[in-house]
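Participant: Below is the structure, and that's it, no one-letter string:
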């Protein structure tokens, strides 16, 4: 049988309110326990599922940044599902029920913080992209300086080298296309 509990609002590990739904696939394996140990085993399963869901959700954050190796509700769905199944099974053993599968069916930030959390995710993505651009630009500048020295194309003093590095980084890291400037004077 399948139990599809109502979505509920729970705070994650960081205290952020999230809306989460769960589906549980189960069966009765001991009819005597199911009939005599609880009044209504379906209702009992629903209550135990909600309790297990609250316990597990409080242990994980909704999401974590990419460089962290932390587990999260969004990124560790199989681990979360396994823990849910184990906890629900332990809670419903007395009712003679077997949990075959427990999965999160809905996961979202609560409406009151959803837009702010979206902005936070977007800001994090922009920072990650900028970091990648800067790392690439620095590598390209290092390569350019090495090639100039290797091929003995031009000899630059430290001041000229610094100016070149600055110009290259501006061009490589900028949001707009480079605008060429013609220098009609001497290099020195």
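Facilitator: Received the coordinates, thanks. Computed from a prediction, not measured in an experiment: that's the story for all the values here.
Participant: C-alpha only now, for contacts and for neighbours.
Facilitator: Fine.
Participant: Just give the number of residues close to residue 166.
Facilitator: Neighbours of residue 166 under the rule other CA atoms under 10 Å: 13.
Participant: if I look at it, how far off is residue 16?
Facilitator: For residue 166, the distance to residue 16 equals 42 Å [CA to CA, to the nearest Å].
Participant: With residue 111 instead?
Facilitator: Taken as CA to CA, the span from residue 111 to residue 16 is 11 Å.
Participant: same thing with residue 110?
Facilitator: Distance from residue 110 to residue 16, by CA to CA: 8 Å.
Participant: List the buried residues in the longest helix along the chain.
Facilitator: For the chain, the longest helix by residue count, based on DSSP state H, is helix 111-150. Buried residues in helix 111-150, counted by 16 or more other CA atoms under 10 Å: 133, 137-138, 141.
Participant: all helices of the chain, in order?
Facilitator: 31-36, 41-57, 77-92, 111-150, 158-173.
Participant: list the contacts for residue 52?
Facilitator: 84, 87-88 (CA atoms under 8 Å, 6 or more residues apart in numbering).
Participant: Export those as a markdown table, with columns for neighbour count and distance to residue 59.
Facilitator: Output for the contacts of residue 52, formatted as a markdown table (neighbours: other CA atoms under 10 Å; distance: CA to CA, whole Å):
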| residue | neighbour count | distance to residue 59 |
| --- | --- | --- |
| 84 | 26 | 12 |
| 87 | 19 | 13 |
| 88 | 26 | 16 |
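Participant: this is the other structure I want to compare:
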């Protein structure tokens, strides 16, 4: 089922024409009664009936709205011209909004690709681009959009880990652009038959499930501490190496292997310690 454009008449001229037709019917009817002429009376009544039936052909189309017309259950076409319109009075018109709409899914509880339970929610921006498909291909296109969007969100969430790993995989928390594109494509694939275009889909809520949130927080803290310690040790080793090289190059002091080891140990303690060190000053020996 694809959308077809059908012509419609402007409503104001059609309304004026029907008013004139009603006035004419009244005049003819009165003239037939006064003569009297039964044929003229019947003609006046028929004109009045035609005018009254034709009044059922008026309908209003608002901006960014479409009217889907059908005749006795058969799709006729779609009218998108805004304002008061007139068509065959036996057409039934169903209004479909073409405006951009959005909704936020509920917080869904799913398992990521690592099996960890997480909570995830998304904001989906969409609009109807084919009114015929939206009306006739699915039963209730708005409900269809909501349910299929949540199903696509669940499927997408199970394809990625929550957090970034060392293997370079895309993660839900760290690759917002890639995740948004995948989610948009996943929803669009499910909604294509409903005449709906998905403009954007982005994650609005992402968190570990409450039962493992505390454990995962400790894991993240441990990873952050290890990363910080690794950086501190790398910097400290570089500084110790630079200090020994400069002492040797400038002939400040000659250190045997044992004293070099002691000096390296002391420097590493000073540079890698969490608290400030208290120096011990050697004032020499009395002997």
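Facilitator: Great, that's in hand. The model shown is predicted, which means the values in this text are computed figures rather than measured ones.
Participant: Over in the first structure, tell me which residue corresponds to residue 182 of the second structure.
Facilitator: Taking TM-score structural alignment, the alignment pairs residue 182 of the second structure with residue 83 from the first structure.
Participant: Could you do residue 117 of the second structure as well?
Facilitator: With TM-score structural alignment as the criterion, residue 117 of the second structure matches residue 17.
Participant: What about the nearest residue to that match once chain neighbours are set aside, how many residues nearby?
Facilitator: Spatially, and ignoring its direct neighbours in sequence, residue 17 of the first structure is nearest to residue 11 (4.3 Å; CA to CA, 6 or more residues apart in numbering). The number of residues packed near residue 11 of the first structure is 20, by other CA under 10 Å.
Participant: ditto for residue 160 of the second structure
Facilitator: Neighbours around residue 160 of the second structure, by other CA under 10 Å: 19.
Participant: can you check the one 10 residues further on too?
Facilitator: Neighbour count for residue 170 of the second structure, taken as other CA under 10 Å: 18.
Participant: what's the closest non-adjacent residue to the counterpart of it in the first structure?
Facilitator: Using TM-score structural alignment, the equivalent of residue 170 of the second structure in the first structure is residue 71. Nearest residue to residue 71 of the first structure in three dimensions, chain neighbours excluded: residue 60, at 6.7 Å (CA to CA, 6+ apart).
Participant: quick one, what contacts the one you found?
Facilitator: 12-14, 71-73.
Participant: Aligned to it, what sits in the second structure?
Facilitator: So residue 60 of the first structure corresponds to residue 160, using TM-score structural alignment.
Participant: Would you check how far apart that match and residue 223 of the second structure are?
Facilitator: 20 Å.
Participant: And for residue 110 of the second structure?
Facilitator: In terms of CA to CA, residue 110 of the second structure sits 24 Å off from residue 223 of the second structure.
Participant: With residue 261 of the second structure instead?
Facilitator: Taking CA to CA, one finds residue 261 of the second structure at 30 Å from residue 223 of the second structure.
Participant: do residue 21 of the second structure as well
Facilitator: 84 Å.
Participant: about what we covered before: the residue nearest to residue 17 of the first structure reaches residue 55, doesn't it?
Facilitator: No: counting by CA atoms under 8 Å, residue 11 of the first structure stays clear of residue 55, with 10.2 Å between them.
Participant: Can you give me the neighbour number for residue 47 of the second structure?
Facilitator: Residue 47 of the second structure, neighbours per other CA under 10 Å, totals 21.
Participant: can I assume it sits in a helix?
Facilitator: Yes: counting by DSSP: H, G, I helix; E, B strand; the rest coil, one finds residue 47 of the second structure located in a helix.
Participant: how about it, what's its partner in the first structure?
Facilitator: Checking TM-score structural alignment: residue 47 of the second structure goes with nothing.
Participant: which residues does residue 47 of the second structure contact?
Facilitator: Contacts of residue 47 of the second structure (CA under 8 Å, 6+ apart): 21-22, 24-25.
Participant: Throw the residues you listed into CSV and include secondary structure and neighbour count, thanks.
Facilitator: Below are those laid out as CSV (DSSP: H, G, I helix; E, B strand; the rest coil; neighbours: other CA atoms under 10 Å):
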residue, secondary structure, neighbour count
21, helix, 18
22, helix, 20
24, helix, 15
25, helix, 24
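Participant: what's in contact with stretch 118-130 of the first structure?
Facilitator: With CA under 8 Å, 6+ apart as the criterion, stretch 118-130 of the first structure contacts residue 65.
Participant: Done for today, thanks.
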